[in-house]
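Student: What would the 3D arrangement of this be:
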Amino acid sequence: MLDRVLSIFTILSLYTFGNTDNKIALLTFDDGPIISTKNIIEVVREEDIPVTMFFVGCQIEVFQNIYKDAISYPNILIANHTYSHANNKYRKFYSNPTLVVEDIKKANEIVGLDNVSNTSSLYLPVRLAGRNVFRLPTITKNDNMIDEVQREKEIVGYDDIYKEGYYIYGWDIEWASEKDGKPILTPQEIYNDMEKIYQKKLSSKENKVVLLMHDFMFSNNFDGKENLRTLIQLLKNGGWSFENIENY
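Tutor: Got it, this is the predicted structure:
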């Protein structure tokens, strides 16, 4: 009789946990620090959630005070978004694997400065400039938006970065913007798209959706603080929890 009760309890437990939503949003911001990065920091502090900011090394040298403000808040993980951002000449940059690795190393030294408390590793998480690539122990993905010939040239650099000890993180969905930074979608629309990705199991890791955003989207010109605050509140009300990229 006891065995039967235990069996029923086990079945019920499996059913309950198997049907519990576990939606996790990883909000990531690229290309900072810049002036509008301050708006992101303010909202993240108010909403008290973990996020990841992929900072560009040469930008830190220009906006040191904003960088220091970001690292002072424990919920903000500062990560490596290259030193030069490929000088926005991506095909040329990624065709030289040695240059790519050296650029990542240089950024790691700058981004990692005073950032020891924000990461447990000597190697900060990396996001490549202009490329949606994963190099993790359990996930390997290349950017399928690049033609095959160019992609084969670039894979050597991706692999070399990973061999150096860095983990590379891409994204599942981008909150796209116009060239001037104006968001193309509303917070409600990007929330709906995240829900679709979760429901249809289209993300690279089950239950976790990585959202790419860019700091310049959140300037005062585009009601940046309000847009970000609205998205975060939609996610909270929709039962999502939040993690930084190191918990991916």
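Student: can we go C-alpha only for contacts and neighbour counts from here?
Tutor: Fine.
Student: can you count the residues close to the nearest residue to T186 once chain neighbours are set aside?
Tutor: Excluding the flanking residues, the one nearest T186 by Cα to Cα, 6 or more residues apart in numbering is N227, at 7.6 Å. For N227, the count of nearby residues is 17 (other Cα atoms under 10 Å).
Student: From N96, how far off is N227?
Tutor: Noted for N227: a distance of 38 Å to N96, by Cα to Cα, to the nearest Å.
Student: Now name the helix or strand holding L234.
Tutor: helix 224-237 (DSSP states H and E).
Student: What lies in contact with the helix or strand that that helix is followed by?
Tutor: Using DSSP H and E, the next helix or strand after helix 224-237 towards the C-terminus is strand 241-242. Contacts with strand 241-242, where a contact means Cα atoms under 8 Å, 6 or more residues apart in numbering, come from N22, K23, I24, A25, L26, L27, I49, P50, V51, L235.
Student: shouldn't the first one be in contact with N207?
Tutor: By that I understand N22. Yes. Using Cα atoms under 8 Å, N22 is in contact with N207, at 6.1 Å.
Student: what's the helix holding L234 in contact with?
Tutor: Counting by Cα under 8 Å, 6+ apart, 25, 39-40, 43, 47, 186-188, 190-191, 217-219, 241 sit against helix 224-237.
Student: this one as well, want them side by side:
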Amino acid sequence: MKKSKAIISFCICAIMILTSFSVLGYMDDIKENNEDNKIVYLTFDDGPTENTLEILKILEEEDVKATFFVIGELANTNKEILKKVEESGNSICVHTNTHKNENYRSKEIYFKDYDAAYSKLKELLEKEPCNFMRMPGGSSTGVPSKVVLKSIRDELNNRKINYVDWNVSIEDAMGINIPVERLLCNYRKEMSKKNLDKERIVILMHDGASNSTTPKALPSIIKDLKKNGYKFKTIQDIDENEFINLTEKKLINRYNEEKEIN
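Tutor: Now for the predicted structure:
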């Protein structure tokens, strides 16, 4: 009888141990899956310039990639820098050709500028540019009237051009060479927003001529994102599932389902 009780006790202990290992393993899987689901897209507008070269150095040192939304006229002026962006494995997309507010006067003027930028990148890269772009000021920009802005977004949709927004900004375009600590403060403030969906982060930064402090802030930003388990991807890494995910999170094609102007 005592032997039977001992066997039963041993079996119960064994089951409990195996169960605990199974639960621990399951929790590890959950943790791993959660980490896999945390993706960040570093994006830079307004280059290429000499500041772009500094950013490329940091990206290489940190072994991460980014997406550059470029200005056509600057790409033409800084062909070698553009080539370095491409050769380093980063994504290159259209931002604008001239970055002038007057491009928002009408849909026709806007797409004359966009088409010029697209053609210039196609010539310089010797291939069709990426089918993703970013509107100057984002898809909610207050520069044009609501009617013109909606017509531009509708035409992008008709052309099957995907426009990219962001959910975190370091606000480095709010002045000239903003102090590094201010940029990092802006980053921390944005990352701590209560309504921020931290599963997908698209960070707006700039590599224009007046953004020489952005490369100085970048290493701290990248290290913080790595510490918090983020994987770094570029626009070129977006597959069908990720496209759907980013669309649902309103980070790309935010207004494609709009029916009327509010």
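Student: re earlier: buried members of the contacts of strand 241-242 of the first structure into ChimeraX, please.
Tutor: Selection of the buried residues among the contacts of strand 241-242 of the first structure in ChimeraX, burial being defined by 16 or more other Cα atoms under 10 Å:
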select :23,24,25,26,27,49,50,51,235
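Student: Between its first and last residues, how far does stretch 64-80 of the first structure reach?
Tutor: Stretch 64-80 of the first structure has an end-to-end distance of 15 Å (Cα to Cα).
Student: Give the buried residues for it.
Tutor: I66, Y67, A70, I71, N75, I76, L77, I78, A79, N80.
Student: same deal with stretch 48-57 of the second structure?
Tutor: P48, T49, N51, T52, L53, E54, I55, L56.
Student: Distance check, the spatially most central residue of the first structure against N80 of the first structure.
Tutor: Central residue of the first structure (Cα atoms, centre = their mean): T28, 3.4 Å from the mean position. With distances taken as Cα to Cα, T28 of the first structure is found 12 Å from N80 of the first structure.
Student: can you check E102 of the first structure too?
Tutor: When E102 of the first structure is compared with N80 of the first structure (using Cα to Cα), they lie 13 Å apart.
Student: Please measure how far the first residue of stretch 193-211 of the second structure sits from its last one.
Tutor: End-to-end distance for stretch 193-211 of the second structure: 24 Å, by Cα to Cα.
Student: which residues touch that stretch?
Tutor: 37-52, 55, 165-173, 175-178, 191, 214, 246, 251.
Student: How far off centre is it?
Tutor: Relative to the centre of its chain, stretch 193-211 of the second structure is centred 7 Å away, using Cα atoms, centre = their mean, to the nearest Å.
Student: quick one: V149 of the first structure and K106 of the first structure, what's the gap?
Tutor: For V149 of the first structure, the distance to K106 of the first structure - Cα to Cα - is 28 Å.
Student: ok, these two, which is more surrounded?
Tutor: Neighbour count, other Cα under 10 Å: between V149 of the first structure and K106, K106 has more, with 17 against 8.
Student: which one in the second structure is aligned with that one?
Tutor: Correspondence of K106 of the first structure to the second structure, assessed by TM-score structural alignment: A116.
Student: repeat for N39 of the first structure
Tutor: In the second structure, N39 of the first structure lands on E54 (TM-score structural alignment).
Student: Quick check: chain neighbours aside, which residue is closest to its match?
Tutor: P215 (6.1 Å).
Student: which one is the aligned partner of N177 of the second structure in the first structure nearest to, not counting chain neighbours?
Tutor: Aligned counterpart of N177 of the second structure in the first structure: G181 (TM-score structural alignment). Sequence neighbours aside, M217 is the residue nearest to G181 of the first structure in space, at 4.6 Å (criterion: Cα to Cα, 6+ apart).
Student: Please give the element, helix or strand, for S20 of the second structure.
Tutor: helix 2-36.
Student: next helix or strand past that helix?
Tutor: Moving toward the C-terminus from helix 2-36 of the second structure, the next helix or strand (DSSP H and E) is strand 39-47.
Student: mean shift between that next one and the first structure?
Tutor: Mean deviation of strand 39-47 of the second structure from its aligned counterpart in the first structure after superposition (mean Cα distance after the TM-score superposition for the first structure): 0.7 Å.
Student: Quick one: distance of whichever helix or strand comes after that strand to the chain centre.
Tutor: Moving toward the C-terminus from strand 39-47 of the second structure, the first helix or strand encountered (DSSP H and E) is helix 50-62. Put simply, helix 50-62 of the second structure sits 17 Å off its chain's centre (Cα atoms, centre = their mean).
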